[in-house]
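Visitor: the sequence and its predicted three-dimensional model are supplied below.
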Amino acid sequence: MAAMGTSEIYLIALTAILGVPYLVWRLLRTEYWAPLVVVQIVGGILLGPGVLGAQFPATHAFVFNPQVMGALNGVAWWAVMMFVFVAGLELDLSDAWTHRRETSITAACALLTPLAFGALAAALLLRMPGWIGPRGTYAQAVLGIGMACAVTALPILVLLMEKLGIFRRPLGQRMLRYASLDDIAIWGVLALILVDWERMGRQGLFLVAFAVAAFAIRALFRRMPEQDRWYLSLIWLAAVGFAADWSGLHFMVGAFLAGVVLDAHWFAREKLDQFREFLLLAVMPVFFLSTGLRTDFGVGGGMGAAVVIGAALLFLVASVAGKLAGVHLAGRLLGWRKGEASLIGWMLQTKALIMIIFVNVLLDREIVTSETFTALLLMAVGSTMLTVPMTKPRMARLGTPGDE
């Protein structure tokens, strides 16, 4: 029997990436506590070296060989760049400005409190070796972990609100405003973490050139038909991603900046929704797989999986407690009715996607180790899976809060 070529093995890997999570999601009916996107992330972990690789090392090495991984990583990079670009494009801060007092107070409390809780958890954990990457500092790791605990994933929040029927309601729009401001803060903090004092000249040059180019691209987009805008936006995305990575800020920071300077109304809403759904359906599962393949449950010194899982639980407690405490503080300051802060606090627990993208960058830049990355990934999955089960009974008790 002839040996399989790389293309055949690649298609075997792709079949597993797309097929296994879908079958689990559909047959086990996990939608209530784990949307398909969460199952895909868990599937990536299970197909990674910590589970499949540990149990069936020969099979894992055969399917996910360097040539196949090179092809998969290329798809994953472009997929996540397009996804982050759309997230930046869809940010609409006009509504947040209209309700700026309420939005700024809530967004600040919902971000800074879990950030502080997460940073405290990180400060305790990082006393042990094996958690800070070879190119990271203690301060970078603490801030990065703290921010990972504070993140709310705006795309997943929208997905869950649509399923719960509150996306177009006043409550849903309020949460959209809070998460939108926090989304900007996430990328600002990431840029701060990635500041390279040895490459400040490059980073300064990038920011100046980007500002000039953004002004020019906006003027050009206003004069172009929509069909041309779609094509040009992908060229713009690739160019800004390259420039950001060249400067040391990472291509995902560039992808977000490329989207945020464009106006969503330049693109038909229906096409934009279809494009985002296509990304989640067709190419983002490859990113989830590549993320899972980077997990590691063995901390140096032989502490093993129990320590990584313990760290994940520590981060989960810090994240959940911090988010709930921050939103309850905002509710007290703004005079929300009883039970509303709890509902909003649990809805803002969604972390999958954006947080995973965030910690992927930290791992790429070797600010954290793969063990820290694994603990944060498990925390993101756990936090997101808690959202709907904890939210639905609170919605039932409050009816449709915020509609009065």
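Guide: Good, I have the coordinates.
Visitor: going forward, measure contacts between C-alpha atoms and count neighbours the same way
Guide: Will do.
Visitor: for the residue sitting nearest the centre point of the chain, what are its contacts?
Guide: Residue closest to the mean C-alpha point of the chain, counted by CA atoms, centre = their mean, is Ile354 at 1.1 Å. Neighbouring residues of Ile354 by CA atoms under 8 Å, 6 or more residues apart in numbering: 151-154.
Visitor: can you rerun that using 7 Å?
Guide: Ala153 (CA atoms under 7 Å, 6 or more residues apart in numbering).
Visitor: any idea where the helices of the stretch 51-200 of the chain begin and end?
Guide: 52-55, 57-63, 66-89, 94-98, 100-125, 138-150, 154-164, 170-193, 200-222 (DSSP state H, counting those that start in this stretch).
Visitor: not counting the second one itself, show me its contacts.
Guide: Spelled out, that is helix 57-63. 9, 13, 52-53.
Visitor: neighbour-wise, give me the winner out of the residues you listed.
Guide: Each of the contacts of helix 57-63 was scored for neighbours by other CA atoms under 10 Å, and Ala13 scores highest at 22 neighbours.
Visitor: contacting residues for that one?
Guide: Val63 are the contacts of Ala13 under CA under 7 Å, 6+ apart.
Visitor: now the helices for the stretch 251-400 of the chain?
Guide: Under DSSP H, counting those that start in this stretch, the stretch 251-400 of the chain gives helices at 251-260, 269-278, 284-292, 305-334, 340-347, 354-364, 370-398.
Visitor: how far is the fourth one from where the chain is centred?
Guide: Same thing as helix 305-334. Put simply, helix 305-334 sits 17 Å off its chain's centre (CA atoms, centre = their mean, to the nearest Å).
Visitor: quick check: buried residues in that helix?
Guide: Burial within helix 305-334, assessed by neighbour count using 16 or more other CA atoms under 10 Å, is assigned to 305, 307-309, 311-331.
Visitor: any chance of the helices of the stretch 251-400 of the chain in JSON lines, plus distance to Pro66?
Guide: Formatted as JSON lines, those follow (distance: least, CA to CA, whole Å):
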{"stretch": "helix 251-260", "distance to Pro66": "22"}
{"stretch": "helix 269-278", "distance to Pro66": "27"}
{"stretch": "helix 284-292", "distance to Pro66": "12"}
{"stretch": "helix 305-334", "distance to Pro66": "25"}
{"stretch": "helix 340-347", "distance to Pro66": "39"}
{"stretch": "helix 354-364", "distance to Pro66": "17"}
{"stretch": "helix 370-398", "distance to Pro66": "18"}
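Visitor: quick one: closest of these to Gly48.
Guide: Among the helices of the stretch 251-400 of the chain, helix 284-292 comes nearest to Gly48, with 5.1 Å by CA to CA.
Visitor: put this next to the previous one:
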Amino acid sequence: MPQLTQTEMFLAVLVAIFALPYAVWRLGRTDYYAPLVVVQIVGGILLGPGVLGAALPQLHATLFTPDVIAMLNGIAMWAVMLFVFVAGLELDLKAAWRWRGETGTTAALAFTTPMALGALVAGALLLLDARGEWVGAEGQDWQFVAGVGMACAVTALPILVLFLEKLAILRQPLGQRVLRYASLDDLAIWGVLALILLDWERVGRQAAFIALFVPAVWAMRAAMVRLAERDRWYVALVWVALLGLAADWSGLHFMVGAFLAGAVLDGEWFGTERVDRFRDTVLLALMPVFFLSTGLKTQWSAGGWAVAMFALALLVASVGGKLGGVALAGRLLKWPRGEARLIGWLLQTKALILIIFANVLLDKQVITPATFTALLLCAVASTMLTIPFATPALRQLDTHRA
């Protein structure tokens, strides 16, 4: 049998990326507990070195050559930049400010409680003298603890939007409240990530980035209001690439730049429906490549059971912290019975944003591939729990209201 060229192998990998998860999702009817995006993430893990590479090492090595991986990584990089740009656009900080008392209280408790519990898990792991297995070569203990804690506090705003649509409450007052809480938490989490990534060896570059960022944002916003909507999209793509380049040059990360590129612009300038369609297109056509690229980074070097137990501890901290924090907010703000439980489960979804953060921490060598794998498993599990627990909670809430 003639050997496949690099182009043919790349296209064969694309066939697997798009066909296999879709077949499992559609034929297995997994949408209730595992939406297509979750199946694609799991597919990336299964095609990685820890599963396919261990079971069929020769096939894995044949398909995923360095050239093919480089091609995949290029697409994955642009895909995730576009995705976090849209996540920044979807932040509704104006509404959060309008309802700042209630939103601030809820978001603060929903953020700090799981982050504290996650940090405790990370600290306990360090006390077990297992630092070399979990902390990256360039990571300090405080960065590892803060990074793991932050991972437990994450809510994936773009996936939350999809879930709220699925439950038919996106445009209802309750759905808009949940989006406000998630928006404020997302902003805080990106702030923590930027703090973790501060590089004192390149502090001059980072100071220059911050100094130039403010006038650049002012100029971009002034230009955007003068452009037609169609032209705004073209200019925005240049803006995303430019800010990603500047952030990476400064020692932060290109994803931080891409997020800021969206966060400083108003989503309404681009049209709500158009933004929704653009996000869905990126999810459909590009993000599956990112999921596979992510799966290729998974490793079980610390031992399968150790990674699984770490992931379980993170899941407990995430779920318990989020539900506990929101429950406390519900008591303080005197919410109707059942609301806190529903909101707590809705804010549970981590999926893409946690995976993106974990990729950043791994790229910066703050964490090891073993920690990355545990965070990935936690992201998948928490997202799979969301709809099965939120659906009956919503049903009970409707019953109490009636």
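Guide: Structure's in. What do you need? Here the structure is a predicted model, which is why all the values come from computation and not from measurement.
Visitor: let me see the TM-score of these two.
Guide: Remark: TM-score between the superposed chains equals 0.98 [TM-score structural alignment, normalised by the length of structure 2]; 399 aligned residues with a CA RMSD of 1.1 Å.
Visitor: re earlier: and of the helices of the stretch 251-400 of structure 1, who's closest to Tyr32 of structure 1?
Guide: That would be helix 370-398 among the helices of the stretch 251-400 of structure 1, by CA to CA, at 6.6 Å.
Visitor: now the closest one on structure 2. Mean distance?
Guide: Compared with structure 2 after the fit, helix 370-398 of structure 1 shows a mean deviation of 0.7 Å (mean CA distance after the TM-score superposition for structure 1).
Visitor: so that helix versus helix 138-150, what angle?
Guide: 30 degrees (axes from the mean of the first three to the mean of the last three CA atoms, to 10 degrees).
Visitor: deepest of the helices of the stretch 51-200 of structure 1, which one?
Guide: helix 138-150 (a mean of 25; mean count of other CA atoms under 10 Å).
Visitor: how big is the offset of that one relative to structure 2?
Guide: Mean for helix 138-150 of structure 1 is 0.3 Å (mean CA distance after the TM-score superposition for structure 1).
Visitor: just tell me the aligned range of that helix in structure 2.
Guide: The counterpart of helix 138-150 of structure 1 in structure 2, using TM-score structural alignment, spans residues 141-153.
Visitor: could you measure from Val192 of structure 2 over to Gly147 of structure 2?
Guide: 8 Å (CA to CA, to the nearest Å).
Visitor: quick one: map Leu292 of structure 2 onto structure 1.
Guide: Per TM-score structural alignment, Leu292 of structure 2 is aligned with Leu289.
Visitor: translate Ala228 of structure 2 into the numbering of structure 1.
Guide: Ala228 of structure 2 maps onto Pro225 in structure 1, by TM-score structural alignment.
Visitor: and its match, how far from Leu262 of structure 1?
Guide: For Pro225 of structure 1 relative to Leu262 of structure 1 (CA to CA), the value is 15 Å.
Visitor: of the two, give the one with the bigger neighbour count.
Guide: Counting neighbours by other CA under 10 Å for Pro225 of structure 1 and for Leu262 shows that Leu262 has the greater number, 22 against 11.
Visitor: please determine how far whatever residue of structure 2 lines up with Lys163 of structure 1 is located from Leu252 of structure 2.
Guide: In structure 2, the residue matched to Lys163 of structure 1 (TM-score structural alignment) is Lys166. In this structure, Lys166 of structure 2 and Leu252 of structure 2 are 35 Å apart, going by CA to CA.
Visitor: and for Leu167 of structure 2?
Guide: In terms of CA to CA, Leu167 of structure 2 sits 37 Å off from Leu252 of structure 2.
Visitor: equivalent analysis for Arg274 of structure 2, please.
Guide: In terms of CA to CA, Arg274 of structure 2 sits 30 Å off from Leu252 of structure 2.
Visitor: which one of those two is surrounded by more residues?
Guide: Between Arg274 of structure 2 and Leu252, Leu252 has the larger neighbour count (other CA under 10 Å), namely 25 against 13.
Visitor: excluding chain neighbours, give the residue nearest to the counterpart of the more buried one in structure 1 in space.
Guide: Leu252 of structure 2 maps onto Leu249 in structure 1 when the alignment is built from TM-score structural alignment. Among residues not flanking Leu249 of structure 1 along the chain, Leu194 sits closest, at 5.8 Å (CA to CA, 6 or more residues apart in numbering).
Visitor: for stretch 175-186 of structure 2, give me the average deviation versus structure 1.
Guide: Stretch 175-186 of structure 2 sits 0.4 Å off on average (mean CA distance after the TM-score superposition for structure 1).
Visitor: would you check the span in structure 1 matched by that stretch?
Guide: Stretch 175-186 of structure 2 covers residues 172-183 of structure 1 once aligned (TM-score structural alignment).
Visitor: how far does the matching stretch sit from its chain's centre?
Guide: Distance, centroid of stretch 172-183 of structure 1 to centroid of chain: 15 Å (CA atoms, centre = their mean).
Visitor: do stretch 62-80 of structure 2 as well
Guide: Computed by CA atoms, centre = their mean, the separation of stretch 62-80 of structure 2 from the middle of its chain amounts to 20 Å.
Visitor: stretch 290-307 of structure 1 too?
Guide: 20 Å.
Visitor: check which residues of that stretch are buried.
Guide: 290-299, 305, 307.
Visitor: which two among these are spaced furthest apart?
Guide: Ser290 and Val307 (23.0 Å).
Visitor: circling back: for the residue nearest to the centre of structure 1, give its distance to Val361 of structure 1.
Guide: Going from Ile354 of structure 1 to Val361 of structure 1 by CA to CA gives 11 Å.
Visitor: what sits against Gly28 of structure 2?
Guide: Gly28 of structure 2 neighbours (CA under 7 Å, 6+ apart): none.
Visitor: report the separation between it and Val39 of structure 2.
Guide: 11 Å.
Visitor: do Ile189 of structure 2 as well
Guide: 25 Å.
Visitor: what's the answer for Phe290 of structure 2, then?
Guide: According to CA to CA, Phe290 of structure 2 stands 13 Å off from Val39 of structure 2.
Visitor: which one of the two has more residues nearby?
Guide: Each of Phe290 of structure 2 and Val39 has its neighbours counted (other CA under 10 Å); Phe290 has more, 27 against 24.
Visitor: mind listing what the nearest residue to that one once chain neighbours are set aside touches?
Guide: Sequence neighbours aside, Ala76 is the residue nearest to Phe290 of structure 2 in space, at 4.2 Å (criterion: CA to CA, 6+ apart). Ala76 of structure 2 makes contact with 287, 289-290, 293, according to CA under 7 Å, 6+ apart.
Visitor: and of the residues you listed, the nearest to Pro388 of structure 2?
Guide: Using CA to CA, the contacts of Ala76 of structure 2 come closest to Pro388 of structure 2 at Met287, 24.3 Å.
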